[in-house]
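# I would like to see how this sequence folds:
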Amino acid sequence: MKIDIHAAPEKPAGWAPLALGFRPFFLLAAWFAMLFMATSLGGFVTGIWHYNYFDLSLWHAHEMLFGFAVAVVAGFLLTAVRNWTGLPTPTGWPLALLVLLWLIPRLVSAVPMPPLLFALFDMLFLPTLAIVLFRNLQKAKQPHNYSVPALLLLLAASNLGIHLDLLGQLEESTAPMLHLGVLTLVAIIVLMAGRVLPFFIGKTTGAQTGSSKSIEKLALPSILAFTALNLLLPLPAIIAIAAITVALLHALRMQHWYTAAIWKEPMLWVLYIGYGWIIAGFLFYAGALLLDLGVVHAVHAWTIGAVSMFTLGMMARVSLGHTGRPVRALPWMPAAFGLMVVAACVRVIAPLMYPDWLERAVEISATCWIIAFLIFTIRYSMLLLRPRLDGKPG
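Here you go, the predicted model:
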């Protein structure tokens, strides 16, 4: 019997939503991203918001960090740590319980419940995830990867600081703790990018990539040092100089990774541009301090440009590779990546140039975000729910 080796593989039978950590967390992150942004946009446009624990602005900021972004980080790390250590991470019912620790606070964040109870629920997930990953790293004797659970605990500390302020136990800690959370997520992306982006670029394009050892040694510490300086010694001139220094360091890092072939591959340029928004964020931060402007533009450069764009690109790539599919952009995904570029540019740059356009910029940016994640959910939902094409576990 003649076999056509070029025939498309059959669609896998059955379901596998809990086969590996990236599956439920990426799926829920994408759906949550759409619903979260649509609800936020509706609240901002109509002025209607049923206040419970958070006001609308704080709910938007908190859930962007500890809802959407943390879910993507969890899905990636549960998958990556299994690869690094060769040890299993939670699957099946243990993974389902971990997912519930993330999901329950998202569902109840805008409904009436005792504030202390909500705060306790919301603070369970990150420490639990850190412990799960640390145990694997410890068993595999990989102390060089201990920065991963340490960063998760730093995120947990920023969440704790926000809750302590809202519960009346720590005055005026919400703003600095939100900044701590954002910068910790930036640090996680810096760590992830150093592990995967040169490899992805080299594998796809054949180019020689990789920065100098000195730059790599300074990449993560530079973010952490800036974060500590910003919290402990908030002198505008010093912080501005530090921000510019960090931006230059990471621009050099990006330059070492660069090849023109990146722009031919959507699965590469989405990550490369996402990393570039980290640099832009530090430059906006420095400019805001030197010109006595608000740092909100820098924060959105980091959250929409860096965190959201990089995580969207990583979800698209990891979901393909770990379900046994070729790693190439699915139909409409380049448009989704482009919409995230528009969302970031409009939200960050337009209000700087035309302050009266702020409301319109928010609406356009949020709409682009929603459509981008709608495309992802349409293209990837069934892929994340079905078993691997090659029949392997995961």
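# only C-alpha atoms for contact and neighbour calcs from this point on.
Fine.
# Can you name every helix or strand that the longest helix seen in the chain contacts?
Longest helix in the chain by number of residues, with DSSP state H as the criterion: helix 174-205. Contacts defined by 3 or more CA pairs under 8 Å, 6 or more residues apart in numbering; DSSP states H and E place helix 174-205 against helix 147-166, helix 213-232, helix 236-257, helix 266-290.
# how does it look with 10 Å?
helix 56-63, helix 70-85, helix 147-166, helix 213-232, helix 236-257, helix 266-290, helix 296-300, helix 309-321 (3 or more CA pairs under 10 Å, 6 or more residues apart in numbering; DSSP states H and E).
# Mind checking those helices for the one nearest to residue 42?
helix 56-63 (10.4 Å; CA to CA).
# Could you also give me the structure for this second sequence? I'd like to compare it with the first:
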Amino acid sequence: MISLKTADHPLWLCGFRPFFLAAAFSLILLIPLWLFFLGAPFGLALPLPQVPGGATIWHAHELLFGFVLAALAGFVLTAVPEFTLAPPVPPAQVRLLAGLWLLGRLGFWCAGLLGKPALAIAGLAHLGLVAGLLVLLAPRIWHAPARRHLSFIWAMLGLILCIGGFYLDALRDGDVARWLHAMVGLMMIFIVLALSRISMRIVNQAIDEWRERHPAAADADADAEPTEYRARPPKRNLAISCIAAYTVAEFFLPESRLSGWLALAAAAALLHLHSDWHIGRALLRRWPLMLFGVYVLMAAGYALIGIALVSGGDGFSAGRHMLTIGAMGLAIYCVFNIAGRIHCGHPMDERPWVPVGAALLVLAAGLRAAEILPDANVLGLYQLAAFALVLPYAVWLWRMWPLLTRPRQDGLGGCDDYVEKT
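Now for the predicted structure:
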């Protein structure tokens, strides 16, 4: 039996393997704990770990520093070497980073019992994780041809700022929520950066497949049906700039009308970004449609936030959850299913459970946002949203566990793409 401590264990073949599993496990644990804390289901009310800021901060922190940070680490450890044509990160360093993520979880959960020393350990572990990613990946990005991926360095530096600010304020009993809000904005920027690269490959592949399967229609609509998808930098940079402007305004002027107008500007910029997706009927194929859905949910989230802040009405929390449960949850699900399969040496899964899971995530965001409706059964909506959020990741874990914990069957290296046999 091969030990988890050795580099030979399949779990350490590529950086995404332990981190994608950790992310899925953390979400599947986190959401039911939150429901039981709220008193549902079965009328049970369980206590959560005592942390600075209370239960709501614990909930948001674990979503972002647990689930999202693990998913992000797995993605960059795999994608950056691929994008830059550089060697993969060695297994020993991946194990160290995974250990820092786990130490961060334990330290934060024990903050109520052990006090500020545990909180300091959690902060150092999280900072060590992201700083480690930066040290390992920045040289690969810097030395790549044309340095086309420098934005990942700036995103990781922003992440270090958010983590350091959160724990510094937590140790001195300051306002920690603002750093979590800033991290949501930073994750939206990171999603735009990452999906623009993933979409170039996935969407163009879908266009080629559609034209191959419908040659007569493709020839008849040669002028109407695009032959190539391009994620244009000006539109992407405009969306990123507007999201960044709203995030900064929210940090310094929370829930202000200025923040509201900037949120509406972010929504408009994201809708403008949608024009890159005029790719004809290939958009209706599962993978392009799922990726496009991320941008739709992101635009809807900022629109709800902006309308709420400008009008003074409800909808701010609904918009926030449209960003987190919706855009963030669906983006990570897409990456798990795309990168997880092809870097395990398998083609992407074409079975029905994948789009059904994506639809459930969209439903979860809608249910969570429906709390603003008159006479809404808020607790009931929370229960349904939680079920719709957890189920797709539970099914993904069940389907992918054998692939992520066993050796590749195609004879290729740990992070190599799937290569179709001819």
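# Could you check how far the longest helix of the first structure is from the centre of its chain?
8 Å (CA atoms, centre = their mean, to the nearest Å).
# follow-up on the earlier one: is it possible to get JSON lines of the helices and strands packed on helix 174-205 of the first structure that adds distance to residue 115 of the first structure and mean neighbour count?
Output for those, formatted as JSON lines (distance: least, CA to CA, whole Å; neighbours: other CA atoms under 10 Å):
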{"stretch": "helix 56-63", "distance to residue 115 of the first structure": "14", "mean neighbour count": "17"}
{"stretch": "helix 70-85", "distance to residue 115 of the first structure": "21", "mean neighbour count": "21"}
{"stretch": "helix 147-166", "distance to residue 115 of the first structure": "9", "mean neighbour count": "20"}
{"stretch": "helix 213-232", "distance to residue 115 of the first structure": "27", "mean neighbour count": "16"}
{"stretch": "helix 236-257", "distance to residue 115 of the first structure": "35", "mean neighbour count": "18"}
{"stretch": "helix 266-290", "distance to residue 115 of the first structure": "33", "mean neighbour count": "23"}
{"stretch": "helix 296-300", "distance to residue 115 of the first structure": "27", "mean neighbour count": "21"}
{"stretch": "helix 309-321", "distance to residue 115 of the first structure": "31", "mean neighbour count": "22"}
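# Could you dump those into JSON lines with distance to residue 92 of the first structure added?
As requested, these are exported to JSON lines (distance: least, CA to CA, whole Å):
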{"stretch": "helix 56-63", "distance to residue 92 of the first structure": "26"}
{"stretch": "helix 70-85", "distance to residue 92 of the first structure": "13"}
{"stretch": "helix 147-166", "distance to residue 92 of the first structure": "22"}
{"stretch": "helix 213-232", "distance to residue 92 of the first structure": "33"}
{"stretch": "helix 236-257", "distance to residue 92 of the first structure": "38"}
{"stretch": "helix 266-290", "distance to residue 92 of the first structure": "30"}
{"stretch": "helix 296-300", "distance to residue 92 of the first structure": "36"}
{"stretch": "helix 309-321", "distance to residue 92 of the first structure": "18"}
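# among these, which is nearest residue 200 of the first structure?
Nearest to residue 200 of the first structure, of those and by CA to CA, is helix 266-290 at 7.4 Å.
# so what secondary structure elements neighbour that closest one?
Counting by 3+ CA pairs under 10 Å, 6+ apart, helix 266-290 of the first structure packs on helix 174-205, helix 236-257, helix 296-300, helix 309-321, helix 333-348.
# could I get those as TSV with distance to residue 377 of the first structure?
Converted to TSV, those look like this (distance: least, CA to CA, whole Å):
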stretch	distance to residue 377 of the first structure
helix 174-205	22
helix 236-257	30
helix 296-300	23
helix 309-321	10
helix 333-348	10
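# what's the closest of those to residue 27 of the first structure?
Of all those, helix 309-321 comes closest under CA to CA, at 9.2 Å.
# Over which residues of the second structure does that closest one lie when aligned?
Counting by TM-score structural alignment, helix 309-321 of the first structure pairs with residues 330-342 of the second structure.
# what about the matching stretch, how far off from the first structure?
Here the mean offset of stretch 330-342 of the second structure against the first structure after fitting is 0.9 Å, by mean CA distance after the TM-score superposition for the first structure.
# quick one: the residue nearest to residue 227 of the second structure when sequence neighbours are not counted and residue 239 of the second structure, what's the gap?
Distance criterion CA to CA, 6 or more residues apart in numbering; nearest residue to residue 227 of the second structure, sequence neighbours excluded, is residue 207 at 6.6 Å. Residue 207 of the second structure sits 25 Å away from residue 239 of the second structure, going by CA to CA, to the nearest Å.
# ditto for residue 275 of the second structure
Counting by CA to CA - residue 275 of the second structure and residue 239 of the second structure are separated by 12 Å.
# With residue 204 of the second structure instead?
Applying CA to CA to residue 204 of the second structure and residue 239 of the second structure gives a distance of 22 Å.
# got the contact list for residue 343 of the first structure?
304-305, 309, 337, 361-370, 372 (CA atoms under 10 Å, 6 or more residues apart in numbering).
# Counterpart of it over in the second structure?
By TM-score structural alignment, residue 343 of the first structure lines up with residue 364.
# Kindly report the same for residue 357 of the first structure.
Match for residue 357 of the first structure (TM-score structural alignment): residue 377.
# How about residue 210 of the first structure?
By TM-score structural alignment, residue 210 of the first structure lines up with residue 230.
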